[in-house]
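*Asks:* Here you go, sequence then predicted model.
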Amino acid sequence: MSWPLHLDVFGAESAPAVVLLHPIATRAEAWRLQIPVLARRFRVIVPDLPGHGRSAALPPGAALHDYAAAVLLALEPLGLREFSLAGLSFGGMVAQAMALAAPSRIRRLVLAHCGAVTPAPVRAVWQQRVADAQAGGMAQQVRPTLDRWFTPDFLARAPATTDWIGRMVADTSVTGYTTAVHAICGLDHIASLGRLEMPTLVIAGQQDRAVSPAVSQALAACIQHAELRLMADAAHMSHVEQAATFTETVDAFLSP
């Protein structure tokens, strides 16, 4: 079985490859602030994850390993023997599953604003969000999502930027969102992550209310060669709120 994923590719074909995986309820476009910088030295590959943007949704009940398999399959025509991988939030959960499925192909790994497991209280929160989305549509999810993802200061001083992110949330299909939430609720990589040996960078936001720094620290502790970087003035979307710092940090970590 296969599901077509849309891929955007930037940079020289001969350059080292890096795959960027976006958060839930966004699409490849969410990496637009990083792509021009990273593409100077890397071949940057940015998929729309299943059920997001221009990519078809996976069947209901799909797990994180199904998302990982869909991305790996979409990369096959590019002929990549190895690549670095960066994922943020839901994208970071999928990146974990990809690294576990194909560890020999992942040169370096960046996991931003995500944990290794979804505990029961958090699963209940996600299930309520699904119920709200099914009842009122994704437009009703925009305001609470932005409030979780950004600091109040950034929301006040960057309304055009946060509206850009909010429009991606509103454009996401309820089906794609619901299937992704089901996969998030099944996240539990704690017992497996110790097998990973590639250099790994875990990024956390000091003001992240969606995934606390403690959760990111616990994720880093599961991985043998992981380092933790705390973004002092950012919430959940540090790649937007602290775009230059995030991009420079990732670029330096991924550089050969």
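*Replies:* Structure's in. What do you need?
*Asks:* contacts and neighbour counts: CA atoms only from here.
*Replies:* Will do.
*Asks:* starting at the chain centroid, how far to the top helix by length along the chain?
*Replies:* What stands out as the longest helix in the chain, according to DSSP state H, is helix 120-136. From the chain centre to the centre of helix 120-136 is a distance of 19 Å (C-alpha atoms, centre = their mean, to the nearest Å).
*Asks:* repeat for stretch 58-73
*Replies:* Distance, stretch centre to chain centre, for stretch 58-73: 14 Å (C-alpha atoms, centre = their mean).
*Asks:* Residues in contact with that stretch: which ones?
*Replies:* Under the criterion C-alpha atoms under 8 Å, 6 or more residues apart in numbering, residues 2-5, 47, 49-51, 93-95, 97-98, 101, 176, 179-180, 182-184, 186-187 lie in contact with stretch 58-73.
*Asks:* Now that we have those, which of them are buried?
*Replies:* Neighbour counting by 16 or more other C-alpha atoms under 10 Å classes 3-5, 47, 49-51, 93-95, 97-98, 176, 179-180, 182-184, 186-187 among the contacts of stretch 58-73 as buried.
*Asks:* Second structure for comparison follows:
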Amino acid sequence: MMSTTLQLSDPFGTVAYREVGQGEPLILIHGVGMQSAAWEPQIEVQSRTHRVIALDMPGHGGSDQLPDGAELPDYVAWLHSAVEGLKLRSVNLAGHSMGALISGGYTVMHPEKVTRVALLNGVYCRTAQARAAVEARAAEIREGAFDLDTPLNRWFGDSPTDRAARQQVSAWLSAVDPAGYAAAYSAFAKGDATYADGFADIACPLLALTGEDDPNSTPEMARAMAETARNGRTVVLQGHRHMVNLTDPQAVNAALRDWLQTPATRKETA
């Protein structure tokens, strides 16, 4: 599947994306260090019933980086520019990890644009200890330190499926632009509570899905997001960690299919 680029409004530059299928739009946003190709198992299945648009996050894949110092609200504004540039009246929105932070923030800020939102391996209101650890990693990355094995060991187990997915993810992490990676990770480190107060106002169907053994995007976080939203549902995949869309694509696709079939109720704005 070929990647396409679209010029966005200033200061967002160009966004690269993969598009296939017809029907209601489903936008997919990956996590830090990944690219739109990481959604391949979901693109293949969900495009049978939906118009799937998988975006490269700023500074990743073929998308331009955001200006220096960008924080989570800037990534949310980037997404809004992409939705407007694609001339989409409303969207189903699914994000993984950093993509989940962007998706949740976008749903809080633009409820009239979101039909349904799915947050895969999202973070939500970290403990003080967890926040300090991730901010320390962000500072190291900004200084140029990049330890490939640390995230991979955290994200994957030792099953044959995990080992195969780890090899592909390792290739994506190795190819990512260091500046884009550092910028996105800094926003990720500081963004876990940015839009948390707005989750109680999310009226559309919200799916919060994570792996039972994900130490950073925990089942407790997923349950808190789903319970805070008005129409939330939690799915926890037993025996899986952070990259569930690659290590258990069948279960993830089944959960997304159920979510996409949930009757839509979203908050309209004047």
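*Replies:* Nice, thanks for sending it over. What you are looking at is a predicted structure, and each value in this text was computed from that prediction instead of being measured.
*Asks:* quick one: the strands in structure 2?
*Replies:* 4-7, 14-20, 25-29, 51-55, 91-96, 114-120, 206-211, 232-237 (DSSP state E).
*Asks:* about what we covered before: the longest helix of structure 1 packs against which elements?
*Replies:* helix 174-185 (3 or more C-alpha pairs under 8 Å, 6 or more residues apart in numbering; DSSP states H and E).
*Asks:* mind redoing it with 6 Å?
*Replies:* Using 3 or more C-alpha pairs under 6 Å, 6 or more residues apart in numbering; DSSP states H and E as the contact test, no helix or strand touches helix 120-136 of structure 1.
*Asks:* Buried ones in it, by neighbour count?
*Replies:* Buried, per 16+ other C-alpha under 10 Å, within helix 120-136 of structure 1: Arg123, Trp126, Arg129, Val130, Ala133.
*Asks:* ditto for stretch 63-83 of structure 2
*Replies:* Neighbour-count burial for stretch 63-83 of structure 2 [16+ other C-alpha under 10 Å]: 63-66, 71-83.
*Asks:* Report the contact partners of the residue lying closest to Phe188 of structure 2 once chain neighbours are set aside.
*Replies:* Spatial nearest neighbour of Phe188 of structure 2, chain neighbours left out: Met98 (5.8 Å); criterion: C-alpha to C-alpha, 6 or more residues apart in numbering. By C-alpha atoms under 6 Å, 6 or more residues apart in numbering, Met98 of structure 2 lies in contact with Gly31, Val32, Phe188.
*Asks:* same thing with Thr151 of structure 1?
*Replies:* Ala235.
*Asks:* what's the distance between Leu78 of structure 1 and Val44 of structure 1?
*Replies:* 12 Å (C-alpha to C-alpha, to the nearest Å).
*Asks:* quick one: the longest helix of structure 1 to structure 2 mean distance?
*Replies:* Per the superposition on structure 2, helix 120-136 of structure 1 and its aligned residues are separated by 3.3 Å on average (mean C-alpha distance after the TM-score superposition for structure 1).
*Asks:* circling back: map the residue nearest to Phe188 of structure 2 across to structure 1 for me.
*Replies:* Here Met98 of structure 2 is matched to Phe90 in structure 1, going by TM-score structural alignment.
*Asks:* now its match: how far from Trp3 of structure 1?
*Replies:* The spacing between Phe90 of structure 1 and Trp3 of structure 1, counted by C-alpha to C-alpha, is 19 Å.
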